[in-house]
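>>> Sequence and predicted model, in that order:
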Amino acid sequence: MDMATTSHREVPALSGTQFERGTPEGRSLRMMLSSAGRRVGLMRSFRQSAGLLGADLTMFACDLTPEWSPACIEADKASAAPPAESEEFIPAMLDICKREQIGLVVPTIDTELLAYSRARDQFSAINCHVAVADEPLVLMARDKLATALFLTEAGLRSPRTIAAEEFLSGEADLSLPLLAKPRHGSSSRGIMMAQNREDVLGLDKSEPYILQEYLHGREFTVSLYFDGEGQLQCAIPHERLRVRSGEVEKGVTVRDPSLSDMAWRLGKALHGARGAMCFQVRVDENGQPSIFEINARFGGGYPLAHQAGAQFARWMLEERLGLPRTANDDWQEGVLMLRFDDAVFV
């Protein structure tokens, strides 16, 4: 689900290795899309941005099984990588990046963010920049209970959230039904509505769960771009009109004062943010937004933001190539994305 059509103006499409050659001296970069999977849309956003900058971008990708990854097939070169949470992951990625002279690594999945944040200095030592936030921020975003506490302390509206154990012990006064989520989960995995105590008792014991007030209303993702100094430069919301397997299938960019205000307040509170992040919100019938999730990475709906003019990929390349920075918040409202299935043939 990486291809998209939009109602926005056309931007020259670049795929495969069909980007501009004969670029100005020094404007070349070897980049790694980590755990690339199906993120073909994200890869094409970087390739398109490189073409517009007149930069020679060589795109590498890695995955557990690169032969089964559409993004790895589309990359200029692909490598197999160990599981992101294994002890072998960082040594293997350091070896690949050193051997291939990779200058930029862009992580894409939650499970690899912590390892990359802890090893960022090791990559810097081989002149490779990893686009990842500081470790404390990554830890907070990966933990839904810690996220709820952070939002409360920051004065940002969010649903009440407790550990499942608190509910079972009678320590909390939240009333059922409640939304049950794996405390460290992602991609809508393991989420269910707990209607009664038996549902809570029956939750998977192999991982901790949280219980959260169920929010009604329209759902939005707000994509954020932070520069190398950790300053928020852009916040672009899109409404999730239809979602499939946790990823937006139909969405439209929206300028809403309440979402904008919340985004910039959150941006000030997120110390150690770098590059792309996003958060998810529901807006109730009174127009009040509540944040229920923060992701310290590119969101799955980023191609919509890119097409609307919030070109995080371009801004990352500008920083890494030492070009004048053009990051801004001047994106287009009302850009509609309609995703469809596509295939890579080998």
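Perfect, I can see it now.

>>> C-alpha only now, for contacts and for neighbours.
OK.

>>> Quickly note the distance from the residue lying closest to residue 316 once chain neighbours are set aside to residue 315.
In this structure, residue 316 finds its nearest non-sequential neighbour in residue 275, 7.0 Å apart by C-alpha to C-alpha, 6 or more residues apart in numbering. Using C-alpha to C-alpha, to the nearest Å, one obtains 9 Å as the distance from residue 275 to residue 315.

>>> One more: residue 100?
From residue 100 to residue 315 the distance is 23 Å (C-alpha to C-alpha).

>>> One more: residue 183?
33 Å.

>>> before we move on, the earlier item: neighbour count: residue 100 and residue 315, which is higher?
Each of residue 100 and residue 315 has its neighbours counted (other C-alpha atoms under 10 Å); residue 315 has more, 23 against 14.

>>> who's in contact with the more buried one?
325, 326, 327 (C-alpha atoms under 8 Å, 6 or more residues apart in numbering).

>>> So what's the residue count around the last one?
Using other C-alpha under 10 Å, residue 327 has 21 other residues around it.

>>> structure B:
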Amino acid sequence: MTDNLKIILTACGCPGASTLIRMLKEVPDRDITIIGTDTDEEAVGRFLVDDFYQVPHGQSDEYIPAMLSIVETEEPDVLFPESTFEVHPLAEHREKFESLGTEVVVSDPEAIQTANNKFEMYQAISEQTDVDLPEYSLVQSHEEFRAAADELGYPDEPIVFKPPVGKGSRGVRIIDPEVDRRELLLEEKPNSLYIDMEEVEQIFADKPFPELLVMEYVGGEEETADSLCLRGDELLTSFKTVEDARWGVIVRGELVERPELLTMTQKILDAIPLSYCVNLQFIDGKLIEINPRVSTFIYQRDFLQAYLAIQLALDEVSNEDVRSYRDDIDYGRRMVRYMDQVFHTDGNRLL
């Protein structure tokens, strides 16, 4: 293990980036240089990292050439992606980055593809495991949408729909006839997920109907697993409650022991052999989605899961080294997310 480490951290303006950057900078006995990238020239991480590059969107044809150019210039040890839209293209082109001497901390592209597509993920999980899932249907027309809603018990039961591939609650809506529309308008902030069937039909009346996943609405306690794994082998997993969320991002939660969810997590990873940082969302004991990337941790100074993932990719730690941290998880530790500001002129931070 060298004394110096250079990391390219993508999507450095995402909600968890500022804390991750701070925690990596505080790793003891190692000088860590962080190069940030983001599509937004004012991404908050720009003002917290050692250097910054604005890059195209992860789904753009220009993204990989731009990232290769940055790697050639910076010669980092590791490329660590934070965005759902970046992990798959980086995984597909991993060999190009490795030929330049940079390890890419991503799963295999096939596993990422399955995890990112919720319909394919549900199919794989239902065929290979006994993990509880919501009832679901993939639809491609108004008629199929209505039929799926009827099958799920609508209007007596609420339903949810979402694109099979998406992130951050984009495109997710709940249809519940019991919800008071007047109260939503006058009492709730204008970021509600609720919509009614008539609105759905109006939105797509004269436009092509998109492919959607229609699901039963699952209420109850929400918990997420933050798992560090290698080719489907679960090494270290912590669970946290999601007690409040905004914009699809956790803002309040607590580390909890969930042995039954740990068993489910290993079954899921057996079916979809992901690597490094993986986030799994459970509601009322049912698997809702998988994010094959780093997510919000409840951090501890005595071990940092994201840094362990980097060390794992660099062969600085073994699987058993990572497993040894299982007994160190500080159950009962809580987190509260808050907003902050930076001040700059022409990209140069002032305060």
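Nice, I can see it. Just so it is clear, the model here is predicted, and its values are computed rather than measured.

>>> quick one: the residue nearest to residue 316 of structure 1 and residue 170 of structure 1, what's the gap?
According to C-alpha to C-alpha, residue 275 of structure 1 and residue 170 of structure 1 sit 41 Å apart.

>>> Quick one: residues contacting residue 245 of structure 1.
Residues counted as contacts of residue 245 of structure 1 (C-alpha under 8 Å, 6+ apart) are 187, 188.

>>> For the helix or strand hosting residue 8 of structure 2, which helices and strands make contact with it?
Element membership for residue 8 of structure 2 (DSSP states H and E) is strand 4-9. Secondary-structure packing of strand 4-9 of structure 2 (3 or more C-alpha pairs under 8 Å, 6 or more residues apart in numbering; DSSP states H and E): strand 31-38, strand 78-80.

>>> Let's have those strands in TSV, adding distance to residue 111 of structure 2.
As requested, the helices and strands packed on strand 4-9 of structure 2 are exported to TSV (distance: least, C-alpha to C-alpha, whole Å):
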stretch	distance to residue 111 of structure 2
strand 31-38	24
strand 78-80	17
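
>>> And the strands in the stretch 1-150 of structure 1?
With DSSP state E, counting those that start in this stretch, the ranges of strands along the stretch 1-150 of structure 1 come out as 3-6, 28-33, 56-63, 77-80, 104-106, 129-130.

>>> Serialize the ones you listed to JSON lines and add fields for mean neighbour count.
Converted to JSON lines, the strands of the stretch 1-150 of structure 1 look like this (neighbours: other C-alpha atoms under 10 Å):
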{"stretch": "strand 3-6", "mean neighbour count": "17"}
{"stretch": "strand 28-33", "mean neighbour count": "22"}
{"stretch": "strand 56-63", "mean neighbour count": "24"}
{"stretch": "strand 77-80", "mean neighbour count": "18"}
{"stretch": "strand 104-106", "mean neighbour count": "23"}
{"stretch": "strand 129-130", "mean neighbour count": "22"}
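
>>> Could you say which one of the ones you listed comes nearest to residue 251 of structure 1?
strand 3-6 (9.7 Å; C-alpha to C-alpha).

>>> which other residues reach that closest one?
Residues contacting strand 3-6 of structure 1 (C-alpha under 8 Å, 6+ apart): 40-41, 303-304, 307, 335-342.

>>> so residue 319 of structure 1 touches residue 325, yeah?
Yes: between residue 319 of structure 1 and residue 325 there is a contact under C-alpha atoms under 8 Å: 6.6 Å.

>>> What residues does the most centrally placed residue in structure 1 make contact with?
Centroid check for structure 1 by C-alpha atoms, centre = their mean gives residue 298 as the closest residue, at 2.4 Å. Under the criterion of C-alpha under 8 Å, 6+ apart, the contact list for residue 298 of structure 1 reads 108, 223, 276, 277, 278.

>>> What does the second one correspond to in structure 2?
Applying TM-score structural alignment, one finds that residue 223 of structure 1 aligns to residue 226 in structure 2.

>>> if I pick that match, what's in contact with it?
237, 238, 239, 277, 278, 279, 280, 295, 297.

>>> Pipe those into CSV and attach secondary structure per row.
Listed next are the contacts of residue 226 of structure 2 as CSV, based on DSSP: H, G, I helix; E, B strand; the rest coil:
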residue, secondary structure
237, strand
238, strand
239, strand
277, strand
278, strand
279, strand
280, strand
295, coil
297, coil
